[in-house]
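Participant: Next comes the sequence, and after it the predicted model I'd like to discuss.
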Amino acid sequence: MNDSKHVVTGAFGLSGRYIARRLLGRGISVETLTNTQPKADPFGGRVRAHPLNFSDADGLVRALDGADVLYNTYWVRFDCKRFTHEQAVRNTFALFDAAGRAGVRRIVHVSIMNPDSRSGLPYFRGKGQIEEYLRAGAVPHSILRPAVLFGDNAILLNNIAWMLRRFPCFGIFGDGKYKIEPVHVDDLAALAVEHGARTKKSVTLDVKGPESFEYRELVRAIGGAIGCERRLFSISPATGYFCGKLMSVLKGDVVITREEIQGLMAGLLATDSEPNAPTRLSDWLAANRDWLGGRYQNEMKRRV
């Protein structure tokens, strides 16, 4: 067993779980900051859990005391009564402050492609503010910027497949020619663990797989893989949001937000950087076509 202690926020969530698995595979002691209590422990008791209580600064410091690396996957996808982007930004500042007080050697932070602290989109603005705060601090860090994750029970691609399995056609926002660059969650985890082993130099890195899709092409690829090739037609962003709102009511969830539609159509889920993750989405779709989209993945239920 490696003597060092690494702490992962949200180790029972998607990206945090894959990071924790990678660390455990290297014999590293892993602890998590989380408010989730899974029905079944995916780590068999090997990961000690601490409350992720942002209002208890001293408690965060105690949980991080002796930690070599902090991997931060904490964020919120949209604003609601229980949580907001502004609150998530303040919470992340508190987490980074606690890491500095605890003497954490390095922070590996999962961000998003094309963050901008001056953006009109709260998701991208908040991510940009957090990056600026982390850079202004004293703790060496790596900032990893994926766009859309796939693998396991990642929400976006699964729920597109779920809709394709159940409806005879599928609406595309606008012309659907804007790019999206998915990356497998385990490839992100591998890069996170690799960057956790780095020493002093701070790094900011886009994380993207070997395939880039126009959104229309992505939907066609999913439909073809699961044997549900549907007619695609263009709809306005307003119509798409209205349809998503109706689906949200039916599923008790937030299927999509105005900001997500705007960010997608603005091409913010792609960059000109070189691919650095090996897993091809097309290969993964072919290998997982039997179950993909079989069940709707509910974001609100996960959060609750």
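Facilitator: That came in fine, so what should we check first?
Participant: going forward, measure contacts and count neighbours with C-alpha atoms only.
Facilitator: Fine.
Participant: Give me the buried positions along the helix of greatest length in the chain.
Facilitator: Longest helix in the chain by number of residues, with DSSP state H as the criterion: helix 85-102. Judged by neighbour count using 16 or more other Cα atoms under 10 Å, the buried positions of helix 85-102 are 85-86, 88-89, 91-102.
Participant: this is the other structure I want to compare:
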Amino acid sequence: MDIRQVTVFGGTGFIGRYVVRALAARGMRIRVAVRRPELADFTRIAGDVGQVMAVQANLRFPASVAAAVAGSDAVVNAVGIPYERGRQRYKAVHADGARHIAEASAKAGAQRLIHISGIGAQQPRTGNAFVESKAQAEHEMNRAFPGVTILRPSVVFGPEDRFFNRLASAAQMAPFMPVFGDGLAKFQPVFVGDVADAVAHAVVDRTTAFGAYELGGPRVYTYRELVELTLRITQRQRRLISLPVWPAKIGAFFAEFLPVPPITRDQIDLMIRDNVTTPGRPGLSELGITPHSAEAILPMYLDRYRVSGRYDLTAPV
């Protein structure tokens, strides 16, 4: 398939910036569609001069979405918000935004549409507004652009992630590490670079159309094991304390009023539920990708949290 021009929504976000790099490495021209293009200049270095450009688009305004998509052979939706603030609501960004992207892509005649969702979005849990909005986004995508390829990663990790960096930061400051519930919920963390490669593969592979892929790393961990892995890499010795879920959610309720909440009730809900790939469902291997392990990648960026400092060559990895 001859894909030359790709529009990436959310190209300045954690996953989106890696998607831009992966597409640029394959010689495609990329439009990074964002609300404030002046803050997206750093994405230009992902490719050659003129290969990557930022364009203005606001998912709440269909006309701006249509303008960003016009003339593109493929479209990628990597938009996501971890919490709600002002006009940035889950419904407006995840669900309605997905509908606007899908409708604009279909009208513009785009050959491919890739949507990054999350494991569990196909089975929304009542009471979790974040997951329910992700599920609605998938529905809107399938309705308006039936040939959409949906990618559902587990917890995504990489240098800018909010998961391991927060655990490591908490271990620096707190005398103990909280574990919500029994800490036995299962996770299958996947490297952000592998997710980006999956997107790039799906963009050019027409056989991935009409499909949903669950993306997970090579190993399944409990939440408690991920906390212990973080402590081992950062050389911290902290006692793990199990916190009852409901009191923790009460604290999260008040935390949600902060400008940047350290945690939300929806996030706590996600930490006590399994988030692993479904046996038999297509994933990274079907996309020709061998996943990187957390043990191989985490020391490359969590080393800055070590007790002995980043440049201690005797530190265990």
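Facilitator: Yep, it's here. These figures come from a predicted structure and were not determined experimentally.
Participant: Got a TM-score for the two of them?
Facilitator: The TM-score (TM-score structural alignment, normalised by the length of the first structure) is 0.87; 291 aligned residues with a Cα RMSD of 2.4 Å.
Participant: related to what we said a few turns ago, and the longest helix of the first structure, what does it pack against?
Facilitator: The elements that helix 85-102 of the first structure packs onto, with contact taken as 3 or more Cα pairs under 8 Å, 6 or more residues apart in numbering; DSSP states H and E, are helix 57-64, helix 122-136.
Participant: so the longest one matches what in the second structure?
Facilitator: Right, the one you point to is helix 122-136 of the first structure. Under TM-score structural alignment, the match for helix 122-136 of the first structure in the second structure covers residues 129-143.
Participant: The shortest one too?
Facilitator: Per the alignment by TM-score structural alignment, helix 57-64 of the first structure matches residues 62-69 in the second structure.
Participant: one step back: hmm, who's touching the very next helix or strand once past the longest helix of the first structure?
Facilitator: Counting by DSSP states H and E, the element after helix 85-102 of the first structure in chain order, helix or strand, is strand 106-110. The contact list for strand 106-110 of the first structure (Cα atoms under 8 Å, 6 or more residues apart in numbering) reads 68-73, 139-146, 192, 195-196, 199-200.
Participant: And strand 106-110 of the first structure against the second structure, how far off on average?
Facilitator: Here the mean offset of strand 106-110 of the first structure against the second structure after fitting is 0.5 Å, by mean Cα distance after the TM-score superposition for the first structure.
Participant: in the second structure, what residues pair with that strand?
Facilitator: By TM-score structural alignment, strand 106-110 of the first structure lines up with residues 112-116 in the second structure.
Participant: quick one: buried residues of that stretch?
Facilitator: Buried residues in stretch 112-116 of the second structure, counted by 16+ other Cα under 10 Å: Arg112, Leu113, Ile114, His115, Ile116.
Participant: Dump the helices and strands packed on helix 85-102 of the first structure to JSON lines, plus distance to Asp41 of the first structure and mean neighbour count.
Facilitator: What follows is those, written out as JSON lines (distance: least, Cα to Cα, whole Å; neighbours: other Cα atoms under 10 Å):
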{"stretch": "helix 57-64", "distance to Asp41 of the first structure": "20", "mean neighbour count": "19"}
{"stretch": "helix 122-136", "distance to Asp41 of the first structure": "30", "mean neighbour count": "20"}
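Participant: which residues touch the match of helix 57-64 of the first structure?
Facilitator: By Cα under 8 Å, 6+ apart, the residues outside stretch 62-69 of the second structure that reach it are 7, 31, 33, 55-59, 75, 100-101, 104-105, 108.
Participant: Ile250 of the second structure: which of these is nearest?
Facilitator: Leu59 (31.8 Å; Cα to Cα).
Participant: any chance you could map the strands in the first structure?
Facilitator: Shown for the first structure, the strands assigned by DSSP state E span residues 2-9, 28-34, 48-51, 67-72, 106-110, 141-146, 148-150, 169-173, 179-180, 182-184, 203-207, 213-214, 231-235.
Participant: Of all those strands, which one is nearest Cys80 of the first structure?
Facilitator: Per Cα to Cα, nearest to Cys80 of the first structure of the strands of the first structure: strand 28-34, 19.6 Å.
Participant: What's the average distance for the closest one when superposed on the second structure?
Facilitator: With mean Cα distance after the TM-score superposition for the first structure, strand 28-34 of the first structure departs from the second structure by a mean of 0.8 Å once superposed.
Participant: now that strand, how far from the chain's geometric center?
Facilitator: Averaging C-alpha positions (Cα atoms, centre = their mean, to the nearest Å) puts strand 28-34 of the first structure 18 Å from its chain's average.
Participant: burial measure for the alignment partner in the first structure of Arg166 of the second structure, as a count.
Facilitator: Counting by TM-score structural alignment, Arg166 of the second structure corresponds to Asn159 in the first structure. Look at Asn159 of the first structure: counted by other Cα atoms under 10 Å, it has 20 neighbours.
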